[in-house]
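1. coords please:
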Amino acid sequence: MDPAVSSVLVGEVLPRVATVAVAIAGGVAFANALVAFGVIRYIAALSKPLTGPANLPDEVGGAILTTAASTTAGYGMLAEYRDSGLLDDRATLVAVTINTFFGFVQHIFTFYAPVLIPILGLRVGLLYVGTRAGISLAITATGVFAGAVLLSDRNITPEAMSEVDPEARADGGDDARPPGEKLLDAGRGGLEKTREILPRLAVVYTLVVLGTTYYDLEALTGGAADPLAALTGLPSAAVPVIVVYAFDTTSGAVTLAPFVQDGTFTARTAVSAMLVGGIVSFTVSTFKRSIPFQYGIWGAEFGTKVIAVNTSLKILWIAIALVGLLAL
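-> Below you'll find the predicted structure:
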């Protein structure tokens, strides 16, 4: 006999949502504190040794460092270097590609650790974040290799730096606020992020739990899932996960979590399903985020080139990672 809706809500939905909400609040507050106290800058300092092998000027290392704290600021610095003539279009595309891993570093502290891992659980969450870190690092390495092969002195004009003030585009300098104020603001940010996410989290998780309790989703989606299952070996339940993930990462993770708990997905197949959802989501994210952001930074013509390079490399390396996971 199916359990009553109220018992499902009280016994399963509420404890899970409350646990995730506490983890998100604490995690985001901790991440904000790391940024406020400057810890993230030391993590990002790994960027500078990459510019030499890629035949890029040292100034690009500052832009890459800044990307780990603010993607917009990092891209803004590179746009300024391109506009001034320090970098030509080819060198700028190489620098943008190298930026990838350090943009990912920012998301570890602001999204993956405080939000996604609590939803997915430690094992699946760490495997997913580790896989995405490897993908981002591979894209950055591709950029370094491309710079070593494709760039020369013809792509760089050092004299152009006389017209550029790099300090004006940095990450805002040292945070001079008192430590107590930094911690208070970090905690406030954690609560605000939780209030932003919690309503959607509660609604999606409730629908997923009720759906998995009262309906056989594998039977409902089995026909549509046959080609996917034949191609990847993923469970047919991957279809609703991929569909939701393609439109919203957090909701996709919430949709996946109960299937991991009941054993429908292993850690490997769960991460594989999210990677497939990531590939599908590029169409949505390009129109929702990439075009407005990149066109705003670079203009339509060069922004289109940046989007094409970023998307192509992401799909390539995600596909390689997916093949590796499914082959295990």
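
2. all contacts plus neighbour counts: C-alpha atoms, from now on.
-> Fine.

3. and the helix or strand containing residue 106, how far from the chain's centre?
-> If you go by DSSP states H and E, residue 106 is part of helix 100-107. Mean C-alpha position of helix 100-107 versus that of the full chain (Cα atoms, centre = their mean, to the nearest Å) differs by 7 Å.

4. just checking, what packs against that helix?
-> Other elements packing on helix 100-107 under the criterion 3 or more Cα pairs under 8 Å, 6 or more residues apart in numbering; DSSP states H and E are helix 58-69, helix 122-150.

5. and after the last one, which helix or strand comes next?
-> In other words, helix 122-150. helix 179-214.

6. Specify the next element, helix or strand, located C-terminal of that next one.
-> Downstream of helix 179-214 (by DSSP H and E), the next one is helix 217-232.

7. Residues in contact with that next one: which ones?
-> Residues outside helix 217-232 that contact it (Cα atoms under 8 Å, 6 or more residues apart in numbering): 211, 234, 235, 236, 237, 238, 239, 240, 326.

8. And for stretch 317-328?
-> So stretch 317-328 is contacted by 131, 135, 138, 139, 232, 233, 268, 269, 272, 275, 276, 279 (Cα under 8 Å, 6+ apart).

9. I'd say residue 259 and residue 265 touch.
-> Yes. Counting by Cα atoms under 8 Å, residue 265 is a contact partner of residue 259 at 5.9 Å.

10. Who has more neighbours out of the two?
-> More crowded of residue 259 and residue 265, by other Cα atoms under 10 Å: residue 265, with 22 against 19.

11. Tell me the secondary structure at the more buried one.
-> coil (DSSP: H, G, I helix; E, B strand; the rest coil).

12. Would you do the same for the sequence below? I want to compare the two.
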Amino acid sequence: MQSLLTVLLEEALPRVLTITLLIGVGVGLANLAVEYGLVKLVARVGHYLTEPANLPPEVGTAVLTNAVSVTAGYGMLAEFREDGLLDDRATLIAVIINTFFGFIQHIFTYYGPVLIPILGLQVGLMYVGARAGISLGITFVGLLAGAVLLRDDDYDGSSIDPDTPEEDSQTNREKLQTAAENTADRLRSIVPRLAVVYSLVFVALEYSDQILAVFASVGLDDPNAVLEPIAGLLGLPGAAIPVILVSLVDPTTGAITVAPLIGDVLTPEETVITLLVGSLISLTIGTVKRSIPFQYGIWGASFGTKVIIVNVCLKAAFILVAIGVFFAV
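-> Modelled structure (predicted):
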């Protein structure tokens, strides 16, 4: 077992520095976009996304940014919320709408180059299609929620930076300086939370054996006993259980584990169901390891908790829908 100092320096610190850099890029881009009026230009495209949800056009910039960097997109939304463009309800809806555009990035960075070659073209496309449908469904929920719960006259884009002088009254140096100062202020409020939460999470993961021992003391030492009824309910063979267990820790390893079983032991549909069940159960681990540190760092504990609850509930609901669709096929 690593020492506490080693965990903090080798695991928590690099993650905090990486996330801080990405957030800084996102917030910095948002501030530069405001200073140079680029928000209005990009928002012309995002307008088609935000208008049905009664969100201001400027939010379309953050939504589209998610297709390149989820962290940067969230950073821009956080900046808009901080500046008063969005209240908590509108921010939550914007976060939900972000889902599919964040998925687009993963198609090029993970699903396409990594997962499809492992699973094969047929099963890979089936699984990626299922994940795309889940993400797209969540985004549609956000659009519907905005159409029902928001009014378009409640959010005025002019509130992004009401004290900024007219564009032609500022030099480039002044605009860059203003953007840098606003970005630094934002990072000063985010980085301490990131450092604390990530440190706690990685320390807890390092001592996970002791935590598992506590579960074992109350009779929960055999994960198979929990998963067997689920696999039986879905008609999955026993070979699916180890795949689900491995997927809890690492989805890529889960895909590698299930690949040799495709065709002989598991049908393509059963393979996709197995991976979806693994992703559903692993939501808890993913929330603790990634979502809580990231969302708390961006929004703080109070609003971050709301974002996490909404995201987890929607993901779980649509994963269940996808499982039901493949089960019915």
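
13. After superposition, what's the TM-score here?
-> After superposition, the two chains reach a TM-score (TM-score structural alignment, normalised by the length of the first structure) of 0.67; 234 aligned residues with a Cα RMSD of 2.6 Å.

14. among the contacts of stretch 317-328 of the first structure, who's most crowded?
-> residue 272 (28 neighbours).

15. and the host helix or strand of it, what does it pack onto?
-> Assigned by DSSP H and E, residue 272 of the first structure falls within helix 267-285. Contacts defined by 3+ Cα pairs under 8 Å, 6+ apart place helix 267-285 of the first structure against helix 122-150, helix 238-247, helix 249-261, helix 300-327.

16. Show me what counts as buried in the longest one.
-> Read that as helix 122-150 of the first structure. 124-129, 131-148 (16 or more other Cα atoms under 10 Å).

17. Equivalent analysis for the second one, please.
-> Judged by neighbour count using 16+ other Cα under 10 Å, the buried positions of helix 238-247 of the first structure are 238, 239, 240, 241, 242, 243, 244, 245, 246, 247.

18. Counterpart of the second one over in the second structure?
-> Following TM-score structural alignment, the counterpart assigned to residue 239 of the first structure within the second structure is residue 241.

19. how about that match, what does it touch?
-> 224, 227, 228, 231.

20. now with 10 Å?
-> Residue 241 of the second structure makes contact with 223, 224, 226, 227, 228, 230, 231, 247, 274, 277, 278, according to Cα atoms under 10 Å, 6 or more residues apart in numbering.

21. any idea how far it is from residue 188 of the second structure?
-> 45 Å (Cα to Cα, to the nearest Å).

22. do the same with residue 284 of the second structure
-> Counting by Cα to Cα, the gap from residue 284 of the second structure to residue 188 of the second structure is 29 Å.

23. neighbours of residue 312 of the first structure, just the number please.
-> 12.

24. same question, residue 22 of the second structure
-> The number of residues packed near residue 22 of the second structure is 19, by other Cα under 10 Å.

25. What's the match for it in the first structure?
-> By TM-score structural alignment, residue 22 of the second structure lines up with nothing at all.

26. Which positions in the helix or strand hosting residue 22 of the second structure come out as buried?
-> Assessed by DSSP H and E, residue 22 of the second structure sits inside helix 13-36. Using 16+ other Cα under 10 Å as the test for burial, helix 13-36 of the second structure gives 13, 15-16, 19-20, 22-36.

27. Please apply the same query to stretch 158-165 of the first structure.
-> residue 164.

28. How about stretch 82-96 of the second structure?
-> By neighbour count on 16+ other Cα under 10 Å, the buried set for stretch 82-96 of the second structure is 84, 85, 86, 90, 91, 92, 93, 94, 95, 96.

29. can you check stretch 38-50 of the second structure too?
-> Neighbour counts over stretch 38-50 of the second structure (16+ other Cα under 10 Å) mark 38, 39, 40, 42, 43, 46, 47, 49, 50 as buried.

30. picking that back up, superposed on the second structure, what's the mean shift for the helix holding residue 272 of the first structure?
-> Comparing helix 267-285 of the first structure with its match in the second structure after superposition yields a mean distance of 0.6 Å (mean Cα distance after the TM-score superposition for the first structure).
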